[in-house]
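Trainee: A predicted structure for the sequence below; I have some questions about it.
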Amino acid sequence: MRRLLHRELVDPLRPQDPVSDAVPPVQYGECLLSTLAAPLVRIPHLRVPRALTVRGLGNGSLWLAAFLSGFVIREPAPYELYMALLSVVWLGCGLKLRREFGPLIICMMLYIAGGIASIPMAQVQGDAMMYIAVSGFLAITAIFYAAILADDPDRFRIIQSGYTFSAVLVSAIGIAGYFNLFPGADYFTLYERARGTFQDPNVFGPFLVLPTLLLIQTLLRGPVFRHLHLLVPISILLLGIFLSFSRGAWVVLFAGVMIIYFLALVTEQSSRRRARLLFLGLAGVVAVLAFLAAALSIDTVDQMFHQRAKLVQDYDGARLGRFARYSLGFQMVMDYPLGLGPLEFNKHFPEDEHNVYLKGFTTYGWLGGTVYIFLAIWTFCSLVPLLFKSRPWTGFAQCLFAVFTAHLILSVIIDTDHWRHMYMFYGLAWGLIGADKLDRKRMRRANSRPT
């Protein structure tokens, strides 16, 4: 079991052409000292292991970036510090900003420009500047991921591996915290909800969804018995999402699973395999019901579930609750073309916006709010054609599309503005969009050459 899990999560970083550790002697029969004394150019069999090459180190650094994205319990988080250094190094080594993902670059620049223009509207300039600075950094990470994938779309395997490894570990920490499995474990909970290594359970839960979808898709597409070991990380991730008691995370998971399951059905040409998918879907429903029954048999879990499972909480439908603030907020920003200023909305209302589209207008002005909606729609529409193409990364694109779409829906009721993984999704999406455009250009050039 351990070997199978290790192979799934770590294999993308292994060299494809492993070599022996020892360097063979220059000439048969020579002693070790004479071999070491021989000039390097006389050793014809000497090869540097691929894992130690610049490309291998680059891939390893990318894996670590995806892994660190799950540790944001304090700001600045290790992810921010590491990504700042990594982006500079990769750009210095020749990472290209291509026109194929130019819309992402332009929209992010305009979005941040709107935020900068909104800073003078804030009462506390220092906090406002820091907020927009963080937004600018996250925009850079989105562009970085786009450049990485557009340059080599096969790097999705490395990102998937690092992200999945991180999510399973983070989920396990959240579960341990919820059940207080070790001294001080309750540090990883908030309001009796699992939060793992995040500041908020509402971020912790959605973060776990993409790797969950990727693992479920592997079960749907591949031989079930060969991938039974994946039930272990899937169970850990599902339990973590459940114990976050985040209604948003539950919605993202449900919507994501439905999307990838639908795509699996419509893209499968074999009637036999389609029947297999229907059977797996039914088995999945039974497994989820059994999972819920087991979890709800614990009194504390049952009480929290019934409390959180309400569609509308008291703070949602109150006079100045979440839904009322949406209407009043949009009416207010009509009088403020530059926005209210970063971190100013809660000075007019009891709480923050809890709606990223509203926050786009309050914090980034009319320019930023309009650009963000435009970017979200453009990204969604550009991803759709990739879902039905035969590419090595099509499965990854389908899962990314599912979780990205679910996050766009979630953003109506939750502020996802500074969610690190949301900016990663934008970057990964445009990286694949750019890679597809580059592939089509190469095909056109190849077809236009005289034979």
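Mentor: Yep, it's here. Residues are numbered from 1 along each chain as shown.
Trainee: switch to C-alpha atoms for all contacts and neighbour counts from now on
Mentor: Noted.
Trainee: Enumerate every residue touching the nearest residue to residue 199 once chain neighbours are set aside.
Mentor: Using C-alpha to C-alpha, 6 or more residues apart in numbering and skipping residues adjacent in sequence, the residue nearest residue 199 is residue 73, 4.7 Å away. Contact analysis of residue 73 by C-alpha atoms under 8 Å, 6 or more residues apart in numbering lists 197-199.
Trainee: Ok, residue 84 next?
Mentor: Taking C-alpha under 8 Å, 6+ apart, one finds residue 137 in contact with residue 84.
Trainee: Residue 223 should be in a strand, yeah?
Mentor: No: going by DSSP: H, G, I helix; E, B strand; the rest coil, the assignment for residue 223 is coil, not a strand.
Trainee: That one and residue 445, how far apart?
Mentor: Distance, residue 223 to residue 445, by C-alpha to C-alpha, to the nearest Å: 38 Å.
Trainee: What segments of the stretch 301-450 of the chain are strands?
Mentor: In the stretch 301-450 of the chain, no segments count as strands under DSSP state E, counting those that start in this stretch.
Trainee: now the helices for it?
Mentor: Taking DSSP state H, counting those that start in this stretch as the criterion, the stretch 301-450 of the chain contains helices spanning 314-317, 322-333, 356-383, 394-410, 420-448.
Trainee: Ok, the stretch 1-150 of the chain next?
Mentor: With helices called from DSSP H, counting those that start in this stretch, the stretch 1-150 of the chain shows them at 2-10, 32-37, 54-68, 78-92, 102-118, 125-151.
Trainee: one more structure, for comparison:
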Amino acid sequence: MSTVRPAQRGLLFLGCLLAFVRWEPAPYDLFLIIIFLLYARGLTWKSYQLVFVVLLGPLLFTHVPALGAALEVAPERTLYYSLVTLYLALSSVFFMSLPERSVPLLLLGYEVGALLSGLLGVLAFLRIPGLEDLLWGGSRAVAFFKDPNVFGAFLIPALFLALARLEQGRKFWILPALILFLGVLVSLSRGAWANFAVALLAWWLLRPRKRIWLPLVLLTLAGGVGISVVVMPDNPIVQRLGFMPYDKERFFTQMEALSLALTQPLGYGPGLSEIHLSYATHNTYVRFLAEVGWLGLFFWLLILGTSLIWSLYQGLKQQSFRHEVYFVSLLGIAVESLVIDTLHWRHLWLLLGLVWARHAPPLPHHPR
């Protein structure tokens, strides 16, 4: 018992550290090693969790054929990229094996870190003195992330956890939910906005009668955007709604990557898109296809699809409200992956691990 409590407090801190990833290696990565050592003896796996591990193995193995040629082109880059993928995959296996009582603390830490990030991002966007470094390009909120797209997407799972707490009658969580929503908004990330819209629609469809207020919220948001277009056509949020000058280059690069995938079915090597192409792919699926090959993309889609199905089953049939959050969050990321490279997002692999983790029975006051 003497090692369990410090480890649980450590998980709370680890969740908070997910919001501070501007540096490499991030404090989160270093602290994760300590947490793993604290939990190493108590890790156990259930038989159903083998599904995820069995799918993860071939996904990692598909990197091997592409590594041969890639090591001749850029050995340091491709090894680093592959090792990061391996590290994140192993981190998801670790999270999957956590004891049931530890998951809520990890998620609470995530919520605290996201809330702090969202608040700082909103304050920076409002030009509060001293917070200028928390803006990307002088206009988009990024907090302690390197990219506003990651910042916006990171807040979304915490936002749905806050909505779940509201459903449990905890009215205070309306304020954190509002801050997190504003954080997503001021990231000025079209990918994060699409992520949130898809996740919110899925959240409503899971419990349409219990969440009948959500369509009204969506209509209000759409109306607010429409009014802002007319009243303030030059505001930064409206400007981000349309196509940007660099979008054509992104689409051209994706077509270029698809053409290379036809001639190199095993891929040209992990992490080498920026070398073989004129621009980053900004599409996780195209990047997987071009770098690791058709089999790599197949197993990635299989992992995502299986995890989505399992989280949906646990949410609806086993009444796990956390799995409802995992489902809509992963679905949103899956959609955002069409326009952003998401493979190395730490919170994506955290969600994948938690989908397969053991969970507590539903709370008695959670509405159904």
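Mentor: Yep, that arrived. Just so we're clear, the structure is a prediction, and the values are computed from it rather than from any experiment.
Trainee: Tell me which of the helices of the stretch 301-450 of structure 1 sits nearest to residue 256 of structure 1.
Mentor: Residue 256 of structure 1 lies closest to helix 394-410 among the helices of the stretch 301-450 of structure 1, at 4.7 Å (C-alpha to C-alpha).
Trainee: by contact count, what packs against that closest one?
Mentor: Helices and strands touching helix 394-410 of structure 1, by 3 or more C-alpha pairs under 8 Å, 6 or more residues apart in numbering; DSSP states H and E, are helix 209-221, helix 247-267, helix 356-383, helix 420-448.
Trainee: quick one: that helix to helix 356-383, angle?
Mentor: 150 degrees (axes from the mean of the first three to the mean of the last three C-alpha atoms, to 10 degrees).
Trainee: Quickly find the element holding the residue nearest to residue 220 of structure 1 when sequence neighbours are not counted.
Mentor: Counting by C-alpha to C-alpha, 6+ apart, residue 277 is the residue found nearest to residue 220 of structure 1 once chain neighbours are left out, at 6.5 Å. Using DSSP states H and E, residue 277 of structure 1 falls within helix 271-296.
Trainee: need the contact list for the corresponding residue of structure 2 for residue 214 of structure 1.
Mentor: Matched across to structure 2, residue 214 of structure 1 falls on residue 161, judged by TM-score structural alignment. If a contact means C-alpha under 8 Å, 6+ apart, then residue 161 of structure 2 has 111, 322, 325 as its contacts.
Trainee: give the contact list for the last one.
Mentor: If a contact means C-alpha under 8 Å, 6+ apart, then residue 325 of structure 2 has 157, 160-161, 164, 203 as its contacts.
Trainee: Could you dump these into JSON lines with distance to residue 188 of structure 2 added?
Mentor: Output for the contacts of residue 325 of structure 2, formatted as JSON lines (distance: C-alpha to C-alpha, whole Å):
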{"residue": "157", "distance to residue 188 of structure 2": "18"}
{"residue": "160", "distance to residue 188 of structure 2": "19"}
{"residue": "161", "distance to residue 188 of structure 2": "22"}
{"residue": "164", "distance to residue 188 of structure 2": "25"}
{"residue": "203", "distance to residue 188 of structure 2": "22"}
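Trainee: Who wins on neighbours among the residues you listed?
Mentor: Ranked by the number of neighbours (other C-alpha atoms under 10 Å), these place residue 157 first, at 28 neighbours.
Trainee: Nearest residue to that one in space, please, no chain neighbours.
Mentor: Using C-alpha to C-alpha, 6+ apart, the nearest residue to residue 157 of structure 2 is residue 329, at 5.5 Å.
Trainee: so what corresponds to that neighbour in structure 1?
Mentor: Across the alignment, which pairs residues by TM-score structural alignment, residue 329 of structure 2 is matched by residue 403 of structure 1.
Trainee: mind checking how far that match is from residue 55 of structure 1?
Mentor: 29 Å.
Trainee: rewinding a little: and the gap between the match of residue 214 of structure 1 and residue 114 of structure 2?
Mentor: Relative to residue 114 of structure 2, and taking C-alpha to C-alpha, residue 161 of structure 2 is found at 11 Å.
Trainee: Quick check: neighbours shared by these two?
Mentor: In contact with both residue 161 of structure 2 and residue 114: no residue, using C-alpha under 8 Å, 6+ apart.
Trainee: burial count for the closest residue to residue 302 of structure 1 other than its chain neighbours?
Mentor: Of all residues not flanking residue 302 of structure 1 in the chain, residue 296 sits nearest, at 4.6 Å (C-alpha to C-alpha, 6+ apart). Neighbour count for residue 296 of structure 1, taken as other C-alpha under 10 Å: 16.
Trainee: Looking for the alignment partner of residue 35 of structure 2 in structure 1.
Mentor: Per TM-score structural alignment, residue 35 of structure 2 is aligned with residue 86.
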